[in-house]
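>>> for reference, the sequence and a predicted model appear below.
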Amino acid sequence: MAELNAPDHVDYVIVGAGSAGCVLAARLTEKPGVTVALVEAGGADSNPWIRVPLGFGKLVRNPSVLWDYRTEPEPALGGRQLSFPRGRVLGGSSSVNGLVWLRGARQDFDGWAKSGASGWSFDEVLPYFRRSERMLAPSDDTALHGYEGPVPVSNGRPSAAARAFVAAAQQAGHAANPDFNGARLHGAGLAPTNIERGRRVSMADAYLRPALRRQAGIFSVLGATVSSLIMEEGRAAGVRLRLADGSQHTIRAGRETILAAGVTNTPQLLMLSGIGPAAHLRDMDIAPIADLPVGDGLQDHVLARTGYHSRDVLTLNGVMRNPLRQVAAGLEYAFARRGPLAIAATEACLFADVLPRGDSSDHAPDVQIQFANFLIEDYQRGLGPTQGFVYSVCVCRPHSRGTIRLASPDPAASPAIQANYLADDRDMAATLAGLRLCMNLSRQPALQAITARRVAPIDTDSDAALADYVRETAATVFHPCGTVRMGQGADAALTPDLRVKGIRDLRVCDASVMPVIPSTNIHAATVMVAEKAADLILAA
């Protein structure tokens, strides 16, 4: 991994071979003669669990494929420091995530445009969603979907418990939704995923490997940490990097340098290079080059779980805690690519309103309820010993905002992550209302038939007790974004075409750019951003 297999000069340097970086490298090199250096701090995506859909549970605790970050003490969560992992491997978080492919609501992207990100309304970004997708099942809304793109989208084979969850939501009065990426987001249904023939399809699989097979001008550099940008008279001219063997190198960009290093590492690298809040940079003994709100506006979905012991239904706990069932599941997956190992972590969802509204205008849902066919306390401790399942609530568009800052001017130091989860009282109110919705679902006949008893929260039903439970147990659902937002005002570090303000030939292309978090999982929106960014860059 210490070998530098890229020339000293290329057209474009892309920092980060995650979802956005893989998309960009593939799309930019569709233009003949273009050369790209794709620099990734992690290694190859050779871990066998990456290809297994349920391998997510093995990967989310594996520092060999993750930036194993933690937040600063969270004031609204009793001072707890939460795990905040990000992908550090070829394919980035698309190689380690829960595989759910949800775009968000139309109102999310129309809100981006209204906030100053002109060109990013739903109708303007829809072509890029469609360009990325290859739907593996028919839809009633064919005009909203793509069928020839690189990313497979399917609903898979749900467990019996997931089917019961969807039925219970309908019994509670929520509409069925067979297509969350269709005309509406509200309702209950199966979660679309990036699984094809029982295997995870990362963005390295979907975009990068096909580009390499056509002998595109992509030079991938793995195991290389970028220490700073090369800044020359207000222009980003490339990157300085350190390889795994400790050697130092530079790669210069003739056209543009593009940061796709993710919601934590992109702002960290900008600040290390003198681009960010001037006062903070001076505190770090870094001379400011551009005083910009880099690292501000961190947003994330935080979830609170309801957990239940099950009966008369097989859940993942029963499979993985029984040696014979383990062997049977392994054989079924090895020979047929089916069974428990071929299922994503989130199998089904409900998007619903839980807050009072003063009007009946069209709006995005308040909460997302995610169903998983296993019982855990948290991802670090893994599966519990008893069969069960969880359904968890997260507020679709939280009001709380956090920051990314430098903890040290040392590029090897982890950034300081202050997520400020549930710091805004409106987010706690929506979370509590969502938990009550979960409890109502558990009382519906479809779920009552397979539920033994509630184990989390235990005997906790008052608002005060539920709020204490949330503060003690809430965790990220791994959707951080918005730390280098695009827009036109002083609160935006980027222009709507993703250029860093005041710096020539430097763009950002990852989840950092999102002005407001989408109402759903954010992976599909991140790929869309990269698809559109490729067109913006090639048109320059």
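Thanks, I have it.
>>> can we go C-alpha only for contacts and neighbour counts from here?
Noted.
>>> neighbours around the residue lying closest to Val513 once chain neighbours are set aside, how many?
Distance criterion Cα to Cα, 6 or more residues apart in numbering; nearest residue to Val513, sequence neighbours excluded, is Arg485 at 4.1 Å. Applying other Cα atoms under 10 Å, we find 29 other residues in the vicinity of Arg485.
>>> got the contact list for Asp108?
By Cα atoms under 8 Å, 6 or more residues apart in numbering, the contact set of Asp108 is Phe122, Ala364, Val516, Ile517, Pro518, Ser519.
>>> same thing but 7 Å
By Cα atoms under 7 Å, 6 or more residues apart in numbering, the residues touching Asp108 are Pro518, Ser519.
>>> and the comparison structure, right after this:
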Amino acid sequence: MHSQNSNGLLHLTQADPEDSALTQAFLEAARILRTAGEKLDFAPAQNTIHRGQRWSSIHAYLRPALGRPNLHVLLDTLVTKVLIKQNTTIGVEIQSPDGHKQSIHAYREVILSAGAINTPQILMLSGIGPWQQLEQYGIEVIADLPVGFGLHDHLNLPLYVSITSPVSVTLSKMQRLPELWQYMTHGKGYLASSAILGVGSADPDLGLVLFGLGSTHEGLLRDIANFKSSTFRGLFPFSQNTSQEGFVLLASCLQPLSRGTVSIRSVDPTQAPVIDPQYLIHPYDVTCMTKAVRLAVRVVDMAPFQILGAKLHLPHLDECRHLVPDVRNDVYVECIVRTAAITGHHPAGTCKMGSPSDPATVVDPLLRVRGIAGLRVVDASVMPTPISGHPNSVLMAMADRAASLISNS
């Protein structure tokens, strides 16, 4: 890894092909495929890492501002609803851990930034949402808007590739005393890396992420991905081997057309909302994911990876055991995608931004909730379509733009 820019608020690092044989092979494989006529865009991965830790927006923006007299942060506090009077926002209701509720008055505006899952929940509990659902729970309808619709997310199918060259991150390497010392004293080494080494895209809407982790240990990773044990072992044949060299390619569809919903299950704000992502409900997404899997196979088959002794291990899953593992078989690929693909944790779209004349719109281009004065939404829920990649930087740019809009209003 090398630092790309540390002059701003964020610290960016980028995988260095000169230090990573896997990144180098990834880029070289793409070059060969482009020479053969494929439209590809592969690049070293960028990370927001500083001194061995993820440098998030909390580090970059919130912590430097904590001492300001006009900022007060409440911890362990739940926003239960937005308070609205005559279609004008007057504040918010909050609840402390002991159940005590109180109201906070807003002099100008309320900026709702609870994410693509909780923002629609708060709006619906406040009386802003589909009237049928609100009336079902006895909530007074203040604005009948399509809140909670349009949920989109990226799916990733992990494909494990074993290699014979000692160039990946393994658990046995990370557990060595010199590595622990390097991390604790200098914030460097394997433990200071995300192990994400490369990202790539190809027409149409195909995405790949190179994850340079050879040790896919079940005890560490299975619960994180919420896999059944049998599924995990079917994906990662060396899941008990702490020294196995290899990497994972995440195959993804960057612009899925499937749309899900977020809805409330109760008027109790502590009850989690109902999330129905409806992954792969649109046939295009199945086709797109199938092509992404086949792209991963082609990349691994290129000479730069074969020199490293690369062998891709197609998933052997109980649900697909009646099918011969063959990426040329559409039925087999669809089966492994439907069984083992996991969320990219990029939910968005549940409070769509768009033209006020569009009936699917919840917020206008200035992020104001339609028909409600003094209320804006600034988070991923306003994104009308998916970002072709990780939305982190886009959301920060959105927040920066929103700050300008609010300051100048």
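All right, it came through fine. Just so you know, these numbers come straight off a predicted model, no measurement behind them.
>>> what's the TM-score here?
In this superposition the chains share a TM-score of 0.86, using TM-score structural alignment, normalised by the length of structure 2; 375 aligned residues with a Cα RMSD of 2.4 Å.
>>> on that earlier part again, residue in structure 2 matching the residue nearest to Val513 of structure 1?
Residue correspondence, TM-score structural alignment: Arg485 of structure 1 in this structure matches Lys352 in structure 2.
>>> follow-up on the earlier one: surely the residue nearest to Val513 of structure 1 is in contact with Ile517?
No - with the criterion set as Cα atoms under 7 Å, Arg485 of structure 1 and Ile517 do not qualify as a contacting pair; they are 10.6 Å apart.
>>> what about the strands in the stretch 251-400 of structure 1?
According to DSSP state E, counting those that start in this stretch, the stretch 251-400 of structure 1 carries its strands in the segments 275-276, 290-291, 302-310, 348-352, 367-372, 388-395.
>>> the helices in the stretch 151-300 of structure 2, which residues?
Chain-ordered helices for the stretch 151-300 of structure 2, with DSSP state H, counting those that start in this stretch as the definition, fall at 171-174, 177-186, 218-225, 229-235, 283-301.
>>> quick check: which of those is buried the most?
Ranked by average neighbour count under the criterion mean count of other Cα atoms under 10 Å, the helices of the stretch 151-300 of structure 2 are headed by helix 283-301 at a mean of 20.
>>> report the distance from that one to the chain centre.
Relative to the centre of its chain, helix 283-301 of structure 2 is centred 20 Å away, using Cα atoms, centre = their mean, to the nearest Å.
>>> does anything pack onto that helix? Which helices or strands?
If you count contacts as 3 or more Cα pairs under 7 Å, 6 or more residues apart in numbering; DSSP states H and E, helix 283-301 of structure 2 packs onto strand 206-211, strand 246-253, helix 330-340.
>>> grab the nearest non-local neighbour of the equivalent of Asp285 of structure 2 over in structure 1.
In structure 1, the position corresponding to Asp285 of structure 2 is occupied by Asp427, as judged by TM-score structural alignment. Residue nearest to Asp427 of structure 1 in three dimensions, not counting chain neighbours: Pro398, with 5.8 Å by Cα to Cα, 6+ apart.
>>> please say which position in structure 2 the one you found maps to.
So Pro398 of structure 1 corresponds to Pro256, using TM-score structural alignment.
>>> that match contacts Asp285, correct?
Yes - the pair Pro256 of structure 2 and Asp285 passes the contact test of Cα under 7 Å, sitting 5.4 Å apart.
>>> mind checking how far the match of Pro398 of structure 1 is from Gly344 of structure 2?
As for Pro256 of structure 2, its distance to Gly344 of structure 2 is 12 Å (criterion: Cα to Cα, to the nearest Å).
>>> the two: which is more packed in?
Here Pro256 of structure 2 and Gly344 are set side by side on neighbour count (other Cα under 10 Å), and the busier one is Pro256, at 27 against 15.
>>> any idea how far the more buried one lies from His105 of structure 2?
Between Pro256 of structure 2 and His105 of structure 2 the distance is 40 Å, computed by Cα to Cα.
>>> do Val299 of structure 2 as well
With distances defined as Cα to Cα, the gap from Val299 of structure 2 to His105 of structure 2 amounts to 57 Å.
>>> do the same with Ser126 of structure 2
Using Cα to Cα, Ser126 of structure 2 is found at 15 Å from His105 of structure 2.
>>> give me the more crowded residue out of these two.
Between Ser126 of structure 2 and His105, counted using other Cα under 10 Å, Ser126 has the larger neighbour count: 23 against 14.
>>> what residue of structure 1 matches up with that one?
Under the alignment defined by TM-score structural alignment, Ser126 of structure 2 is paired with Ser273 of structure 1.
>>> I'd say that match and Leu229 touch.
Yes - taking Cα under 7 Å as the definition, Ser273 of structure 1 is a contact partner of Leu229 at 5.7 Å.
>>> mind listing the helices for the stretch 301-409 of structure 2?
In order along the chain, the stretch 301-409 of structure 2 carries the following helices (DSSP H, counting those that start in this stretch): 303-306, 330-340, 392-407.
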